[in-house]
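# The sequence and its predicted three-dimensional model are supplied below.
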Amino acid sequence: MLLDKPKINQKIPEELWKFKEEFNISFLDIFIVNGNKIYALEDCSQKETNICRPINGLINSNLIHIACSHGKVTYHIVDGKNTFPFLNENLMIEICIPIRGEKYSNIDVCVYFGLTNKEVDVKNLLSSFLRRFNLAEIYLYAFLMYCKLIKLRNFLNVFVTLEDMIKVNFPSLQLHLFNVAFWAVEIAKKLNFTNKEQEKLYLAGILHDVGKIKIRSEIINKKGSLTNEEYEEVKRHVEFGYVIAKEIIGDIYPDIPVWVKNHHEMYDGSGYPEGLKGEEIPLPSRILKVADVIDVLYSPRSYKTPVPVEKIVAELNRCKGKDFDPKVADIAIEVIKEKVVLPTDILRVSERRIFPAMLLLHFGEGKEVCCLNGYFYFDGTRGYFKLIEIVTNKLDLRNSVSAHLVIEVLSSIYEYNVHAIPLDETTWLISKIRTVEKNSCVCMLWNLEAFIITQEGRISVNIRKLSEEDLLFECNSMCEFDTSQLYKMEVLFENGEELILNGRIVCNYPVTKESSYYKYAFVMVSDTTKERLFKQIFRKHIDLKKRIEEVCTSR
């Protein structure tokens, strides 16, 4: 079908969803076919489609390719003599409606129906669809979405390259970018930002300090105070950031570079680079300003200890109307109160984001585990892992029997069992994502000090997360622990109580050159000791919320 002079209809996904519900269609998707590659563009099922193969890895004998190559409606009914695979093993009928544009003849759009009921009247379904929908509108909508998808993928490739350079040369910046993006989106949710606005703000968050790559690394990594000349140089990062953001994402989201440039403007007009005041500053920039300060104060650095949560709240209160938009600061305090105990499943609360991550590929019991460093991100409803390093391991990575995804954010890690399918040398499709954490797991927004007792002495560590079976602590990467040895741990609480734990360090996850996370599995720790440990955690939780309330009411 050749189309000419199409018109745009932004309500196509909503209309397709209604059609799907009306005719009880199990899967209704829009695909783009460009040569031998297929892109899943729009899932109108409102949930993951459970397609059992990576879309751009499907063999050429699938129904989508056949329909597009012949240029006519094609359907396939299961009959026990199937010569090519269904996209989902539970389907009984597949229908493909190919649409071809005159101007872009090398790119086809395919509307795909997947049905689990073999008794559906296919002719009635097709005639109803063709009466209700303008195929030209569907093509143009799909083509524009495809162009945006390709640009976003190009952005991700450029961003991953930048981030790899940041990780090596500016180690304190890497997690900071993602933490700021997290806090910014949590604030935006309470300001009723739409999902699309939240997504844009997240991208602005991970780009807000990208201009610092143009500043000398010895200044960015300096552990002491900056001189006036150094501070003036650092201030230029917002304008450098504007140029970089405009170059890599400005044609997709032209307002993101502006938000990046203005994230150091002050509410009273005393900021930089333009001295904007009040609502002259874009709201997303005002949010980024607050989120930036929260993470600068909260996150540990080699040259400073983290500021206690109640003091972060006090600083937000103190600077309302001066540095910060009062409304944004108040909402940020609400968010902090809610996140005193952090979520145990970061992907559930931060869908469709990009995170620093490690992919651990397992090759069977007793065999080597391959640890890959990179980024995890959602592209539509599907998750992907992008490798950022050269793999020196001689194992065939396609032969792994299981996989483990580790996400780094908010000075902690989040672990998931996943199904990983290699798409090419640097990309894995990630599906069947299941959190490893138990219901009893607690992630903390405050530091819990402890000491590991070794033969050489006591090593200071910070506990980040604990459950009934184990805990996660952070310490210097230079520390070497024997995974076959038992270690005692002293846990110190503010009220003077001290607990002695016994356990084994079962694995570690390097975060930066300076620090790593270690999982400490309890060994012969009594239920009484665990109960005392959790009581202290929840006492701290309640006490911290009380202190935050006191800070807010004392103003």
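Great, that's in hand.
# Going by C-alpha atoms from here, please, whenever you check contacts or count neighbours.
OK.
# what's the nearest residue to N447 if we skip its chain neighbours?
Using C-alpha to C-alpha, 6 or more residues apart in numbering and skipping the chain neighbours, the partner closest in space to N447 is N462 (6.0 Å).
# And for whichever helix or strand that neighbour is part of, what's in contact with it?
According to DSSP states H and E, N462 maps onto strand 457-466. Residues outside strand 457-466 that contact it (C-alpha atoms under 8 Å, 6 or more residues apart in numbering) are 411-412, 441-453, 471-475.
# run the last query once more with 6 Å
If you take C-alpha atoms under 6 Å, 6 or more residues apart in numbering as the criterion, strand 457-466 is touched by 441-444, 448-452, 471-475.
# could I get the residues you listed as a markdown table with neighbour count and distance to K18?
Listed next are those as a markdown table, based on neighbours: other C-alpha atoms under 10 Å; distance: C-alpha to C-alpha, whole Å:
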| residue | neighbour count | distance to K18 |
| --- | --- | --- |
| C441 | 17 | 40 |
| V442 | 21 | 41 |
| C443 | 23 | 41 |
| M444 | 23 | 43 |
| L448 | 18 | 51 |
| E449 | 16 | 55 |
| A450 | 21 | 56 |
| F451 | 18 | 59 |
| I452 | 17 | 59 |
| L471 | 20 | 47 |
| L472 | 22 | 46 |
| F473 | 21 | 49 |
| E474 | 22 | 50 |
| C475 | 17 | 53 |
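# Below is structure B, check it against A:
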Amino acid sequence: MFDIDTNIPKWVYEHHERWDGKGYPQGLKGEEIEREARILKVADTIDAMISERSYKKQMDLKEAILELKSCKGKDFDPYIADIAIEILSEKLNASKQIIDEIMLPANIMIRSGSKINSLNGFVYKEKKDIVFISTKPVDDFEEELIDSIKLAVEKFNILYEYKIKTTIIDTNKLLINEIQPVESEVAFGLLWTLEGNLVNTTTRQTNVITITKISGEGLVFNFEDEEYIDEKGIYVVIVRFEDGTNVPLSGRIIGKTKINKLTHYVFKFVDVREKYRDEVFRQIFRKQISYKKMLNE
């Protein structure tokens, strides 16, 4: 049922090797290391850097870029490291590219202690300012009591999330003073529209879904059915990649954002077999490399 490359164990075995030959277990050097293992090494390192762990805080994208630059040609294949650096650099400018003069469907979530205020509306640029128009009046709030404010923007059915600071300038109008992309465990994910299935492991019920973003730690999906989803359940998402590979990924839903009639779900992988996670990394990096080749042609 699932078509997984039989070379994956070899790539996993070699992904601790270093470009300069000082790695393990065989001390391979340069192109003696399988290309997929070199890709996996960079992807695995980035995932570790920008994800929070029990023993460390996550790095921001600038720190991850500096680390890649300092280690390329030593730990990493310099060509693959340069591609990764370019991808991360593009993410730093994401907010400037998404929000423009066209009104985009959006949601603002204001969290204060256990209280959450959710506002649906639209976001757009007004000269140099970024403005959010709410579909309902906005209650006044005291900034010092706010824990966090997040903005979710929908463009072509893809969800983009930001941390923001705002000021109320009218009964239903907010001025966004500061904005930065949310760097979560799905931060290194690729915006990639793929088909898939969501399978409830208890009831075996299956829904056809559209995946819009995928990383080594999780993915984001949506579907048009208004059917109830048990957010406490354990699911398997079967991702159908463009080359025909089907990869089963177990996990749980850790968040959702509804903008207009479309609900976007954040799905975090749990107890995913290593070979399936490595296949996801391989697919992501191959897709990124193919994008760069197309842009350079």
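Right, received. Where do you want to start? Computed from a predicted structure; not experimentally measured.
# Quantify their similarity with the TM-score.
Once superposed, chain against chain, the TM-score is 0.58 (TM-score structural alignment, normalised by the length of the second structure); 201 aligned residues with a C-alpha RMSD of 3.2 Å.
# so the strand holding N462 of the first structure corresponds to what in the second structure?
Aligned using TM-score structural alignment, strand 457-466 of the first structure spans residues 205-214 in the second structure.
# In three-state terms, label D100 of the second structure for me.
Per DSSP: H, G, I helix; E, B strand; the rest coil, the secondary structure class of D100 of the second structure is coil.
# Report the spatially nearest residue to it, omitting neighbours in sequence.
Spatially, and ignoring its direct neighbours in sequence, D100 of the second structure is nearest to K125 (5.1 Å; C-alpha to C-alpha, 6+ apart).
# I figured that neighbour hits E101, correct?
Yes: at 4.7 Å, K125 of the second structure counts as touching E101 under the criterion of C-alpha atoms under 6 Å.
# Which one's more surrounded, the two?
When neighbours are counted by other C-alpha atoms under 10 Å, K125 of the second structure and E101 differ, and K125 comes out ahead with 16 against 13.
# That one is in what secondary structure piece?
Under the criterion of DSSP H and E, K125 of the second structure resides in strand 115-126.
# again, but for I39 of the second structure
Secondary structure assignment for I39 of the second structure, by DSSP H and E: helix 35-50.
# Please identify the buried residues of the next helix or strand after that helix?
Moving toward the C-terminus from helix 35-50 of the second structure, the first helix or strand encountered (DSSP H and E) is helix 61-71. For helix 61-71 of the second structure, a neighbour-count test (16 or more other C-alpha atoms under 10 Å) marks 61, 64-65, 67-69 as buried.
# in the helix or strand following helix 61-71 of the second structure, what counts as buried?
With elements assigned by DSSP H and E, the helix or strand that comes after helix 61-71 of the second structure is helix 78-92. If you call a residue buried by 16+ other C-alpha under 10 Å, then helix 78-92 of the second structure has these buried ones: 78, 80-82, 84-85, 87-88, 91.
# Over to stretch 144-162 of the first structure?
Within stretch 144-162 of the first structure, the residues that count as buried by 16+ other C-alpha under 10 Å are 146, 149, 151-152, 155-156, 159-160.
# Stretch 125-137 of the first structure now?
Using 16+ other C-alpha under 10 Å as the test for burial, stretch 125-137 of the first structure gives 126, 135-137.
# Just name the closest of those residues to V406 of the first structure, please.
Among those, E137 lies closest to V406 of the first structure (C-alpha to C-alpha), at 41.5 Å.
# What range does the strand or helix carrying the closest one cover in the second structure?
Assigned by DSSP H and E, E137 of the first structure falls within helix 135-169. Aligned using TM-score structural alignment, helix 135-169 of the first structure spans no residues in the second structure.
# Stretch 195-212 of the first structure too?
The alignment of stretch 195-212 of the first structure onto the second structure (TM-score structural alignment) covers no residues at all.
# For that stretch, give me every contacting residue.
177-178, 180-181, 185, 237-238, 240-241, 256, 260.
# returning to what we had before: after superposition, how close is the strand holding N462 of the first structure to the second structure?
For strand 457-466 of the first structure, the mean deviation from the second structure after alignment is 1.0 Å (mean C-alpha distance after the TM-score superposition for the first structure).
# residues contacting V272 of the second structure?
Contact partners of V272 of the second structure, counting by C-alpha under 6 Å, 6+ apart, are 249-250.
# separation between it and P137 of the second structure?
44 Å (C-alpha to C-alpha, to the nearest Å).
# From one end of stretch 182-196 of the second structure to the other, what's the distance?
Taking C-alpha to C-alpha, stretch 182-196 of the second structure runs 25 Å from one end to the other.
# same question, stretch 137-152 of the second structure
For stretch 137-152 of the second structure, the first-to-last residue distance is 19 Å (C-alpha to C-alpha).
# Same check on stretch 428-443 of the first structure?
Counting by C-alpha to C-alpha, you get 28 Å between the two ends of stretch 428-443 of the first structure.
# And stretch 252-268 of the second structure, by the same measure?
6 Å.
# So what touches that stretch?
Counting by C-alpha under 6 Å, 6+ apart, 218-222, 231, 234-235, 251 sit against stretch 252-268 of the second structure.
# which one in the second structure is aligned with I537 of the first structure?
Correspondence of I537 of the first structure to the second structure, assessed by TM-score structural alignment: I284.
# Pull out the buried residues from the lengthiest helix in the second structure.
Longest helix in the second structure by number of residues, with DSSP state H as the criterion: helix 274-296. For helix 274-296 of the second structure, burial by neighbour count (16+ other C-alpha under 10 Å) applies to 275-285, 288.
# so which of these comes closest to M294 of the second structure?
Nearest member of the buried residues of helix 274-296 of the second structure to M294 of the second structure, counting by C-alpha to C-alpha, is Q288, at 10.0 Å.
# In which helix or strand does V33 of the first structure reside?
For V33 of the first structure, the element it lies in under DSSP H and E is strand 27-34.
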